[in-house]
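Q: dropping a prediction and its sequence here:
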Amino acid sequence: MTIKVVIIGGGSSYTPEIIEGFIERYHNVRITEIVLVDIPTGKAKLETIASLAKRMVKKSQLPIRISYTFHRREALIGADFVTTQIRVGGLEARIKDERIPLKHGFVGQETNGAGGIFKAFRTIPILLNIASDMHELCPDAWLINFTNPAGIVTEAVIKHSPHKRVIGVCNIPFNMKSGIAKMFDCDVRDIEIEFVGMNHFIFGKTVWLHGENVTDEALKRLVEYNQSYSPANIVSLGWSKPFIESLKMVPNPYHQYYFQTKEVLEKDLQAFQDIGTRAEVVQQVEINLFETYQDTELMEKPKELEQRGGAYYSDAACNLIESIYTNKQDIQTVNTFNNGAISDLKDDDVIEVNAVITSEGPRPLTIGSLPNSIKGLITKMKNMEHLVIQAATTGDYNQAYLALLMNPLVANEKKAKTLLDELLEAHKDYLPQFNLKEEKIL
């Protein structure tokens, strides 16, 4: 039996990790073909990644065929799984997402605030096209999305494309489990966390160690150890004792943008002056990584890849593919329809949730009502995501304005329009849905 995987964004620096994941899981998922897809402007990177992938497979002595192409539709024919890891506009677009908000006194971050909204605006139409092609060419294939903002993009695709076999993944739940495991000096597999919320806005409601509820002890140690479980792209500022003791849940690294906005903004503005934005730092990391990848003696994923903020995204995707293919029915944290898991949200709202993974997809575990401490925040963020999706799919300027205005990291009616107009102009080549010649709101 053949298993074909298509990696869209195959020239990404993360691809060696997903190749490694497939090699390690070959005994359970005997993938026979991996096709790397990218755009012509990424030709050099794609060729470099394809060469490294072939060396990795050669070293493994497994019968996996690696190829690459710029013709997405041809690649999708007969696919069983499709992963997406794209960045529309490349790192240059990310730099704008970070620089322009910072210039106006707002947090500049690629998946939160104004930057995250504009990444969604650029990304959603492309993912909708990919999903439409899949529905035509490989209707039974699963789309595993780890293109950010993963939750918003996943919801947009499921709701606005004919293809429904779509699941989003993120590395933050793994990072949080890993951080808790370090505090208890145990293997990450010994830790389970009940997650509640949305992508990049989840909370750890309950923590178990070997099946025993250790939430109180975990929160105590979180304060005492000041343990950082942040990915490489977020510098942790730590959490205060009153915050943790009052919240009674484990926050995720991205929460600092919402609960420590002033401090984060000051830190980012200083870094902006000293070394540039995170995107500019990543540009150099990417240059170094691809120099490493070109070494013809390299036959494995290099350690340096962990310097990228999305390390372990690919591992999450591989775990998910293995569980779907084998009907493993284990529990993983994914982005999928709520389907009643959180009673305060609609069934077709996409949430980040623990789910049983079956051959027919994820079955979310019931959470019930949101804790009062976060209920208002979660529902507000979900409504803001709805506005983002509506603007991205229609090009409606008013909805785009409202999306920025209702985002807690903007929320300034005097500056929101200025910020919106500047970002629309900066990204106009990647936002064809917005007809900038039309009359805007007054």
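A: Now that the structure is in, tell me what you want to look at.
Q: make it CA atoms for all contacts and neighbour counts henceforth
A: Will do.
Q: surely Asp140 and Ile77 touch.
A: No - applying CA atoms under 8 Å, one finds Asp140 not in contact with Ile77, separated by 11.0 Å.
Q: identify the residues contacting Arg94.
A: Residues in contact with Arg94, defined by CA atoms under 8 Å, 6 or more residues apart in numbering, are 110, 115, 119, 279.
Q: what lies in contact with stretch 51-68?
A: Outside of stretch 51-68, the residues within contact range by CA under 8 Å, 6+ apart are 10, 16, 19-20, 23, 31-37, 46-47, 50, 293-294, 296, 298-300.
Q: list the buried residues for that stretch?
A: Neighbour-count burial for stretch 51-68 flags 51-57, 64, 66-68 (criterion: 16 or more other CA atoms under 10 Å).
Q: try stretch 292-306
A: When neighbours are counted by 16+ other CA under 10 Å, the buried residues of stretch 292-306 are found to be 293, 299-301, 305.
Q: and stretch 100-120, by the same measure?
A: Judged by neighbour count using 16+ other CA under 10 Å, the buried positions of stretch 100-120 are 100-102, 106-120.
Q: helices of the stretch 301-442 of the chain, residue ranges please.
A: Along the stretch 301-442 of the chain, the stretches classed as helices by DSSP state H, counting those that start in this stretch are 313-326, 372-394, 397-406, 416-426.
Q: here's the one I want to compare it with:
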Amino acid sequence: MSEKDKRYSVVIAGGGSTYTPGFVLSLIANQDRFPLRKLKFYDNDAERQKKIGDACAIIMKERAPQIEFSYTTDPKEAFTDVDFVMGSIRVGKYHMRELDEKIPLRYGVNGQETTGPGGMAYGMRSIPAIIEIIDWMEKYSPNAWMINYTNTIAIVAEACRRLRPNAKVINICDMPVEIMTRMAKICGLNDYHDLDVNYYGLNHFGWWKEVRDKKTGKDLMPLLKKHISENGYWIGGEFDKETETSWAETFKKAKDCYALDPETLPNTYMQYYYFPQYEVKNADPNHTRTDEIREYRQKIVFGECARIVKAGTAKGNIWEANAEHSNYIVDICHAIAYNTHEKFFANIPNNGAIANIDSDSIVEVPCWFGADGVQPMATGMAGRFQKGLIEEQQACEKLVVDAYEQHSYTKMWQAFALNKTVPDASVAKKILDDMIPENKPYWPELN
């Protein structure tokens, strides 16, 4: 069989995720570009995965009966005979996410799942789980690629760099693409595929230096700057009719982030570092993003899965419109499978991509994706303002991995104390001391 006619085997690690059904629909819709022979789910929570898996089995039977489908909690079964591993796990599930958000808020510090102390706690939990999955993949399917989008990506990528430097793992995030889809809409284009960009920074921590129309080369920055200076990334109307309230506020807040450096366009997550007091003031310590997800997305997804199983058909399901998140991952798989050298984002060792940042820093930059993995684009120099922010945040991320490797309380305390969202070392210590017993099942013992 030629490479052109090859069909691929994929395992989704984190099969019980609420994002999984949408991802399955994207895979099915893209069979002309990324054809599958086998799709498997793996999760260590059998009950949660069954709810998703039984519904997806019906979707697969109706939409793509030619693809062999299964789900399992057995690593050997899951990771044998696969070409791609999609990593989307949440260690500790929503219970631990809730604590990541609410413990910092006890002490007047922003509570968010991927930034500040909550993000560092989540990253520490994710390290051993991702390393375990990498080892299974290398044992049972040594030629496979892992596309990992398990948070906290920056910390996980740093751990991969140190602990599994030769593994075929690409750490990605779809947040820049989500924002670029908004940029395209603002500029009257279809989606992020129509944009050519220069972007640099860290995961959930970056800036666009250039945005152009890919077809014509037209500079779109003036138009985008005008819109963002007035509205942030908020579009409104039909485009935003399904946007949840907390995300609406996030997209609007980009207006204030842009004002701090009007030469670049910010990732929306910069609000947590630029305006931490604002974030705390506007947060409800008893009702955070996790509560919203439980009340909204999780309830809807599991309810829809139960409806599909009961009806015995997936016709008219809520995932008919594929999400940008899952389409982006399919784009990346296609680029690797067919060696297209398309440009997407990855979190990789810098090695000169940002000229004035340490070579061993994990940075998020555009890369060329092909059969040999990723090759970073040179993005030029970081501005003085951005360079200072990057180096501070990168030090926090490295200290978390130091703490993991060395079982060091002091290193984790330093990571919390250095972070821009935390006011001083005494507050950092209180948050850490509250987090340690809650994370006992997941973190190494810190001495």
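A: Received it, and whenever you're ready, just let me know what you need. In this text, all values refer to a predicted model and were calculated from it rather than measured experimentally.
Q: what's the TM-score here?
A: Superposed pair, TM-score by TM-score structural alignment, normalised by the length of structure 1: 0.90. Supporting alignment: 425 aligned residues with a CA RMSD of 2.2 Å.
Q: go through the buried residues of stretch 292-306 of structure 1 and name the one nearest His200 of structure 1.
A: Of all the buried residues of stretch 292-306 of structure 1, the one with the least separation from His200 of structure 1 (CA to CA) is Leu305, at 21.4 Å.
Q: so who does that closest one touch?
A: Contact criterion CA under 8 Å, 6+ apart gives 13-14, 289, 311 as the residues in contact with Leu305 of structure 1.
Q: out of the residues you listed, which are buried?
A: With neighbours counted by 16+ other CA under 10 Å, the contacts of Leu305 of structure 1 contain buried members at 13-14, 289, 311.
Q: now, which of the residues you listed lie within helices?
A: In this view, the buried ones among the contacts of Leu305 of structure 1 that belong to helices under DSSP state H are Leu289.
Q: format the buried ones among the contacts of Leu305 of structure 1 as JSON lines; extra columns: distance to Ala411 of structure 1.
A: Putting these into JSON lines (distance: CA to CA, whole Å) gives the following:
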{"residue": "Ser13", "distance to Ala411 of structure 1": "35"}
{"residue": "Tyr14", "distance to Ala411 of structure 1": "34"}
{"residue": "Leu289", "distance to Ala411 of structure 1": "38"}
{"residue": "Ala311", "distance to Ala411 of structure 1": "31"}
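Q: tell me which of the helices of the stretch 301-442 of structure 1 sits nearest to Glu92 of structure 1.
A: With CA to CA as the criterion, Glu92 of structure 1 lies closest to helix 416-426 of those, at 10.5 Å.
Q: which bit of structure 2 covers the closest one?
A: Counterpart in structure 2 of helix 416-426 of structure 1, with TM-score structural alignment as the criterion, is residues 428-438.
Q: now the matching stretch on structure 1. Mean distance?
A: Once the two structures are superposed, the average separation between stretch 428-438 of structure 2 and the matching residues of structure 1 is 1.0 Å (mean CA distance after the TM-score superposition for structure 1).
Q: going along the chain, name the helices of the stretch 1-150 of structure 2.
A: 20-29, 46-63, 75-79, 93-106, 116-140.
Q: for Lys398 of structure 2, which of those helices is the nearest?
A: Between Lys398 of structure 2 and the helices of the stretch 1-150 of structure 2, the tightest spacing by CA to CA is seen for helix 116-140, at 10.3 Å.
Q: how big's the offset between that closest one and structure 1?
A: Mean for helix 116-140 of structure 2 is 1.1 Å (mean CA distance after the TM-score superposition for structure 1).
Q: for stretch 9-28 of structure 2, the distance to its chain's centre please.
A: Taking CA atoms, centre = their mean, to the nearest Å, one finds the center of stretch 9-28 of structure 2 at 15 Å from the center of the full chain.
Q: residue contacts, Pro125 of structure 1?
A: By CA under 8 Å, 6+ apart, the contact list for Pro125 of structure 1 reads 392-393.
Q: right, I mislabeled it, should have said Leu46 of structure 1
A: By CA under 8 Å, 6+ apart, the contact set of Leu46 of structure 1 is 10-12, 36-38, 68.
Q: contacts for stretch 135-149 of structure 2?
A: Outside of stretch 135-149 of structure 2, the residues that reach it under the criterion CA under 8 Å, 6+ apart are 75-76, 79-88, 134, 167-173, 329.
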